[in-house]
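> Requesting a structural model of the entry that follows:
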Amino acid sequence: MLQVRSVNLARLAPVFSNRAKTNSNYIRLQHFMRAFTIDQADIARTVGDLLPKEPPWVLTLNHTNWKLGRAEINLLVLGVAYRGLAIPLFWKALPKAGNSNMHERIALMDRYFDTFPSNQWPSSWPIASSSGANG
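Here you go, the predicted structure:
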């Protein structure tokens, strides 16, 4: 990924240093990705370890919606903004169009609280949100 600067499997397959054909590498990558799962809490802890313990970072709560072919993709994302870069910590695919509700936002924040002990919470809570004001 670093070499080709892409996560596109078609771009990754040709750079494998083995004797297999590019198409075989592509199929291997597809099989790997099907079985691969991401533990969001592990990602969040890793990001948390890399950030300073106190702000200038800001927690963000955002919702994004787009179409991928005919599929509607609607995500609620709790992240951290640091030095102009937003990094997702936790996310939830919403099974509906439109804004998230209060219960969905609280559930995402609860995952943050479950992952980080209270002694790791910032002394102040800078939070930016664009996920809507609907309850």
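> going forward, measure contacts and count neighbours with C-alpha atoms only.
Noted.
> Which residue is the nearest non-sequential neighbour of A128?
Spatial nearest neighbour of A128, chain neighbours left out: T60 (4.8 Å); criterion: Cα to Cα, 6 or more residues apart in numbering.
> can you count the residues close to that neighbour?
The local packing of T60 (other Cα atoms under 10 Å) involves 21 other residues.
> surely it meets L85?
No - between T60 and L85 no contact is recorded; they are 11.1 Å apart, counting by Cα atoms under 8 Å.
> give me the number of residues near T115?
As a burial measure, the neighbour count of T115 was computed by other Cα under 10 Å and equals 15.
> Now do N25 against F32, distance only.
10 Å (Cα to Cα, to the nearest Å).
> One more, please, to line up against the first structure:
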Amino acid sequence: MNVAKLAFACIALLSTAAVAGSKTNFEIYLSIPPSGTAVAAGSFVGVQNSSDTNSVIQCQIKVDLTALGTATQRLYCHARDTSGNDGICILNNPPQAFVDLVYALKDNDKLTFTWDVATQQCKSLELQRGSWQVRSNGAT
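Modelled structure (predicted):
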């Protein structure tokens, strides 16, 4: 009987430790200067858990077939903050590393992207994953 009580206590402690620690929803951060490099950041789950109905964050890869039968890719990232300000970047035929990062995104990852204000050309993508991020539907 003592073994059963000890096992129950260990399970209870372990399950408590699994949910302990700091948790963060990454709501949309948007900084668009008059010129130079703009930045947007946030997470899908941060937007989904937000009480506002304006916020958006996304990145997508679109593939088109040209008349010559070759495939072209286009990266499109978009973020909108609670005030309705939009940040958009586009990159034709992005490097494979950008494509891989978009495919690796999970709903609780923090996505950050930068772009040139004058051309809207994407300059960087960053995926951040950590223990402090709120989990959604069992995603890791």
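> Send over the TM-score of the superposed chains.
In this superposition the chains share a TM-score of 0.28, using TM-score structural alignment, normalised by the length of the first structure; 60 aligned residues with a Cα RMSD of 4.9 Å.
> just to revisit the earlier point, please give me every residue in contact with the residue nearest to A128 of the first structure.
Contacts of T60 of the first structure were listed using Cα atoms under 8 Å, 6 or more residues apart in numbering, and they are 77-81, 86, 127-129.
> Please apply the same query to L91 of the second structure.
Residues in contact with L91 of the second structure (Cα under 8 Å, 6+ apart) are 74-76, 121-122.
> List the buried residues of the helix or strand in which it is found.
In this structure, L91 of the second structure sits in strand 86-92 according to DSSP states H and E. Using 16 or more other Cα atoms under 10 Å as the burial criterion, the residues of strand 86-92 of the second structure that qualify are 86-91.
> Need the residues that contact the next helix or strand after that strand.
On the C-terminal side of strand 86-92 of the second structure, the closest following helix or strand by DSSP H and E is helix 96-104. Applying Cα under 8 Å, 6+ apart, the external contacts of helix 96-104 of the second structure come out as 59-61, 75, 125-127.
> Return the subset of those lying in strands.
When the contacts of helix 96-104 of the second structure are checked against strands using DSSP state E, the ones located there are 59-61, 75, 125-127.
> which among these gets closest to L111 of the second structure?
Distance to L111 of the second structure across these (Cα to Cα) is lowest for L127, with 4.9 Å.
> Roughly how far does the closest one sit from A71 of the second structure?
Summarising the geometry, the distance separating L127 of the second structure from A71 of the second structure, computed by Cα to Cα, is 26 Å.
> what's the answer for D64 of the second structure, then?
D64 of the second structure is 6 Å from A71 of the second structure, by Cα to Cα.
> try Q48 of the second structure
Here the distance between Q48 of the second structure and A71 of the second structure works out to 33 Å (Cα to Cα).
> Looking at those two, which has the bigger crowd around it?
It is Q48, of Q48 of the second structure and A71, that has more neighbours when counted by other Cα under 10 Å, with 17 against 12.
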